[in-house]
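Enquirer: here's my sequence, what's the structure:
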Amino acid sequence: MDETPATPVVTIGLNAGQATFDYSMAELTALVEANHMTVVEQVQQALTKPNPGTYFGTGKVEELAAIVADDQVDTVVVNDELTPSQIRNLENGTKARIIDRTGLILEIFANRAQSREAKLQVQLAMLQYQLPRLHTSASQRLDQQGGGGGGGLANRGAGESQTEMSRRTIERSITHVNHELKEINQAAETQRQQRERNELPSVALVGYTNAGKSTLMNALVKRFGKNEEKQVFVKNMLFATLDTSVRQLIFPDQKKLLLSDTVGFVSQLPTNLVKAFRSTLSEAANADLLVQVVDYADVNRDAMMATTEQTLQDIGVTDVPMITVFNKADLTSTDYPSRAGDQLIISAKDDASIDLLVRAMKEKVFHNYVTANFLIPFDAGDIVAYMNDHCNVLSTDYQADGTAMRVELTSADFNKYKSYVVTDADSVED
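Expert: The predicted model follows:
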């Protein structure tokens, strides 16, 4: 457990009259806490648009500088993405480190990435974020080098040269990381194609970070996982896990599917980060069904749903069927589990809720199943064994000329064994 005290910060935001402003500031606080920081004070200003030089107005920057000094904090976190000059000017005006919303989310992702792929994806997003901001750090170096003497002009050339060197280094790093990611993505695509050849339908859990996707996945894996497949990491924080986990579920009727738990979304998710994680999120794009998990106990759930749906559009996921699961109903006074069409109200901790969700998922992904009667000769025992292992056998009767079975199975399996189909149950029993 990390016992290091959380870093105190001041958060600031610009209220331009947007309906979601309070929500976005509350979300910023949650992001700050997820980055092992704590908010000691929040500063807001009502402006129709940001000041192009300093984000806040001049007077508000002076007020912010006084607050930073009084609270003895050295970090200010901003609720928007800033330009390089805004960051530089705010740092000069407050004598504090300025982290904009994009930089904060990138820091969280960098701290949480575990797999090689996730680390590379975050590295790529950070490099792309840093590239246009190089002259900020260069200017800071020039300020430090210039001091009070007359050497500023000579040092300026060195600073510009260093900036170009840094730019080339970052561009080379971006090329290298893209190459490594391409190799990883090819391997992942091969795995996906193998799963598709196995003809297993896939279901992807999507939704806002901390909505309970991993908890829901663990509940399903515990009940229906193959050979007690391992649980995924769960913690009550934003972006607890960044890696997509895929588990196979086998239901009592022998129906099987692949369930994936994708990285959570958040409003104003940095564009570079969405692009970098596109391959990870492709589990959603290639799914047969999306299950959008929503924190039903959160008063901002409508905004969270809008964020999820916008992010899905941003990564090109627009035509995959979806059911919406309002989770954490146990934290509300609502009766659960309940269902209205493709919307469910459940608790991931409740077995009856899991049963309701499974029925809804099965309706969507197993709609191509066929129920038929078969008469399998005794010398084709391997087919009987296959059906018992992979299909939903509704009845079995051993007759003089073979094994009569009524089976629910995929259309692919039906076509494979249709030569053993008999017309109806009566002809099987005769």
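
Enquirer: all contacts plus neighbour counts: C-alpha atoms, from now on.
Expert: Noted.

Enquirer: now do the SS call for A204.
Expert: Using DSSP: H, G, I helix; E, B strand; the rest coil, the three-state assignment for A204 comes out as strand.

Enquirer: so it touches A287, yeah?
Expert: Yes: counting by Cα atoms under 8 Å, A204 does reach A287; the two are 6.0 Å apart.

Enquirer: so the two - more neighbours on which side?
Expert: Set side by side, A204 and A287 show unequal neighbour counts under other Cα atoms under 10 Å, the larger going to A204 at 28 against 21.

Enquirer: next up, the contacts around the more buried one.
Expert: Each residue near A204 by Cα atoms under 8 Å, 6 or more residues apart in numbering is listed here: L259, S260, D261, T262, E283, A284, A287, L289, L290, V291.

Enquirer: next one: G264
Expert: When the contact criterion is Cα under 8 Å, 6+ apart, the partners of G264 are V206, G207, Y208, T209, N210, F239, L242.

Enquirer: from E199, how far out is the closest residue in space to it that isn't next to it in sequence?
Expert: With sequence-adjacent residues excluded and distances taken as Cα to Cα, 6 or more residues apart in numbering, G264 is closest to T209, at 3.9 Å. Taking Cα to Cα, to the nearest Å as the measure, T209 and E199 are separated by 30 Å.

Enquirer: between these two, which one's more packed in?
Expert: Comparing T209 with E199 by other Cα under 10 Å, the one with more neighbours is T209, at 26 against 13.

Enquirer: I figured that one hits V266, correct?
Expert: Yes: with contacts counted by Cα under 8 Å, T209 reaches V266, the gap being 6.3 Å.

Enquirer: second input sequence below; structure requested for side-by-side comparison:
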Amino acid sequence: MNRRASAPESTSPADLDDLDVARVDEASDDGFEASDDGGYDGDQLDLEERHALRRVVGLSTELADVTEVEYRQLRLERVVLAGVFNGDLRDGENSLAELAALAETAGSQVLDAIMQRRDQPDPGTFLGSGKAKELRDIVVETGADTVICDGELSPSQRRALEDVVKVKVIDRTALILDIFAQHARSREGKAQVELAQLEYLLPRLRGWGESMSRQAGGRVAGGEGIGSRGPGETKIELDRRRIRTRIAKLRRQIREMKTARDVSRHDRKRHEVPSVAIAGYTNAGKSSLLNRLTNAGVLVENALFATLDPTVRRAETSDGRTYTLADTVGFVRHLPHQLVEAFRSTLEEVADSDLVLHVVDAAHPDPEGQIQAVRTVLADVEAHQVPELIVLNKADAADPEVIARIRSRERAVVVVSARTGEGLAELQSRIEELLPRPDIDVEVLLPYGRGDLVSKVHDDGTVLVEEHLAEGTRISARVHPALAGELTGYAV
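Expert: As a prediction, the model looks like this:
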């Protein structure tokens, strides 16, 4: 069985509803709707800077005789999608629609799409020889320059499919890595993305003609010259060695940057500051929710993986308890394992938190699939033991039946709309209930000269009784273990 989706103009992710000719049409049909101009997404302090960065089409310093290793920014301009699914047709259509959204986020124009039901992808050409030839005809008809496959291709599958379609072929993993490379802004984020790209590239090195088979004298490639020549290594071997060296350097850099993150996290824990991590599927509205709760002013954009660098903001409960809110990178189905490993230090923010706000796009055609995809990644980083609160976002655009269905399946659910503000008061109330509370009862008499300790008890604990005596301030309170240790000398 094969399905084609045709869109002569620029496409957005769509619901491929027509069983004969499914058209990739309006973004709003598949839950990737843009916010209304009147919606509130914080101050958008990063949006202008992001919009100032745009690709310039047609500029290249690439040599006409291409001999360099294939490691450069992907040129995704006019693409055709190819998907293989096994099982429910709706799942296959949702996956292909998401691939279209990813392709557009990378800066491409989706021209057409083909999907096929198979028990498993063909080991030779991913689609099978017949469908590969049909895909070639579509490429010729549309004038596409790239084919994107909805899955991870082995090096041999990619080569075989390129031999048939005669244009560049990439897979879902390479596409996601390209999006991450465009959106990474911090030094740590850029290092993490480059590490993931190199690990993906290493087993897929390839060249053109005989360029990768040329040999250079043993140390000549390093510039040591006469007297250093010996049995050389081929160019592809040299490239592999250089990539391995770069990977080792990036891993060292990420470990060093992880140390600074660990110090900040341990400092918060030492002061008994509870932490809340906002996690969820990409484009579910996590950054919008953070802006609503804290006025963070972080970037909000109707695009997949708009947020890569974690943002931590301070917040307070209604009774004055301080906690932190951390926005994290979004997840997606079949998130490349290279990215999970590269971003492990960042994702530890979730594993070390006291509560996970699992944000779900309630207006998406398959919110349950999104929930499962996020939980799979959380289990990979050992964050599945952290208490979880499901936050059904975009309630203003969601089907009430879908919300009711998820409510019946999940234990802890709050329904909100970050755009309109609906349900935010209930969400803040649930956060207060689920955050850890001080659990050690103390009764102390603090001299008037220790106003700092009085302030700490009010900020970090729960004051039950307070009275001012001639000797000082007598307080009965419930505090955290660390503060209880500081108050030991003043117990009565």
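
Enquirer: so after superposing, what's the score?
Expert: The TM-score (TM-score structural alignment, normalised by the length of the first structure) is 0.84; 401 aligned residues with a Cα RMSD of 2.9 Å.

Enquirer: show me the subset of the contacts of A204 of the first structure that the second structure keeps too.
Expert: Of the contacts of A204 of the first structure, the ones still in contact in the second structure (both residues aligned by TM-score structural alignment, their matches' Cα atoms under 8 Å) are L259, S260, D261, T262, E283, A284, A287, L289, L290, V291.

Enquirer: how much space separates the residue positioned nearest the centre of the first structure from G212 of the first structure?
Expert: With distances taken as Cα atoms, centre = their mean, the residue of the first structure nearest its centroid is V263 (1.9 Å). To G212 of the first structure, V263 of the first structure is 12 Å away according to Cα to Cα.

Enquirer: show me where the stretch 51-200 of the first structure has helices.
Expert: Along the stretch 51-200 of the first structure, the stretches classed as helices by DSSP state H, counting those that start in this stretch are 58-71, 84-94, 101-112, 116-130, 134-146, 152-197.

Enquirer: just the stretch 1-150 of the second structure next, same as before
Expert: With DSSP H, counting those that start in this stretch as the definition, the stretch 1-150 of the second structure shows helices at residue ranges 47-51, 89-105, 129-142.

Enquirer: for D178 of the second structure, which of the ones you listed is the nearest?
Expert: Counting by Cα to Cα, D178 of the second structure lies closest to helix 89-105 out of those; the figure is 9.7 Å.

Enquirer: helices and strands around the closest one, which ones?
Expert: Counting contacts by 3 or more Cα pairs under 8 Å, 6 or more residues apart in numbering; DSSP states H and E, helix 89-105 of the second structure is packed against strand 78-85, strand 109-117, helix 172-183.

Enquirer: closest to I403 of the second structure out of these?
Expert: Among those, strand 78-85 comes nearest to I403 of the second structure, with 27.1 Å by Cα to Cα.

Enquirer: so where is that closest one in the first structure?
Expert: Residues 8-15 of the first structure are the counterpart of strand 78-85 of the second structure, counting by TM-score structural alignment.

Enquirer: again, but for stretch 257-268 of the second structure
Expert: When the first structure is aligned by TM-score structural alignment, the counterpart of stretch 257-268 of the second structure is residues 184-195.

Enquirer: sorry, back to before: now tabulate the helices of the stretch 51-200 of the first structure in a markdown table and tack on distance to D330 of the first structure.
Expert: Written out in a markdown table, the entries for those read as follows (distance: least, Cα to Cα, whole Å):
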| stretch | distance to D330 of the first structure |
| --- | --- |
| helix 58-71 | 39 |
| helix 84-94 | 43 |
| helix 101-112 | 29 |
| helix 116-130 | 33 |
| helix 134-146 | 49 |
| helix 152-197 | 35 |
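
Enquirer: to T332 of the first structure, which of those lies closest?
Expert: Across the helices of the stretch 51-200 of the first structure, the minimum distance to T332 of the first structure, taken as Cα to Cα, is reached by helix 101-112, at 29.6 Å.

Enquirer: which residues in the second structure does that closest one match up with?
Expert: Helix 101-112 of the first structure falls opposite residues 172-183 of the second structure when the two are matched by TM-score structural alignment.

Enquirer: after superposing, tell me the mean distance of the matching stretch to the first structure.
Expert: On the superposed models, the aligned residues of the first structure are on average 0.6 Å from stretch 172-183 of the second structure, with distances taken as mean Cα distance after the TM-score superposition for the first structure.

Enquirer: now the helices for the stretch 201-350 of the first structure?
Expert: Along the stretch 201-350 of the first structure, the stretches classed as helices by DSSP H, counting those that start in this stretch are 213-224, 271-276, 278-285, 301-314.

Enquirer: so which bits of the last one are buried?
Expert: So that's helix 301-314 of the first structure. With burial defined by 16 or more other Cα atoms under 10 Å, the residues of helix 301-314 of the first structure counted as buried are R301, A303, M304, M305, T307, T308, E309, Q310, T311, L312.

Enquirer: CSV for these, including distance to E62 of the first structure?
Expert: What follows is the buried residues of helix 301-314 of the first structure, written out as CSV (distance: Cα to Cα, whole Å):
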residue, distance to E62 of the first structure
R301, 36
A303, 33
M304, 34
M305, 38
T307, 34
T308, 37
E309, 39
Q310, 37
T311, 37
L312, 41
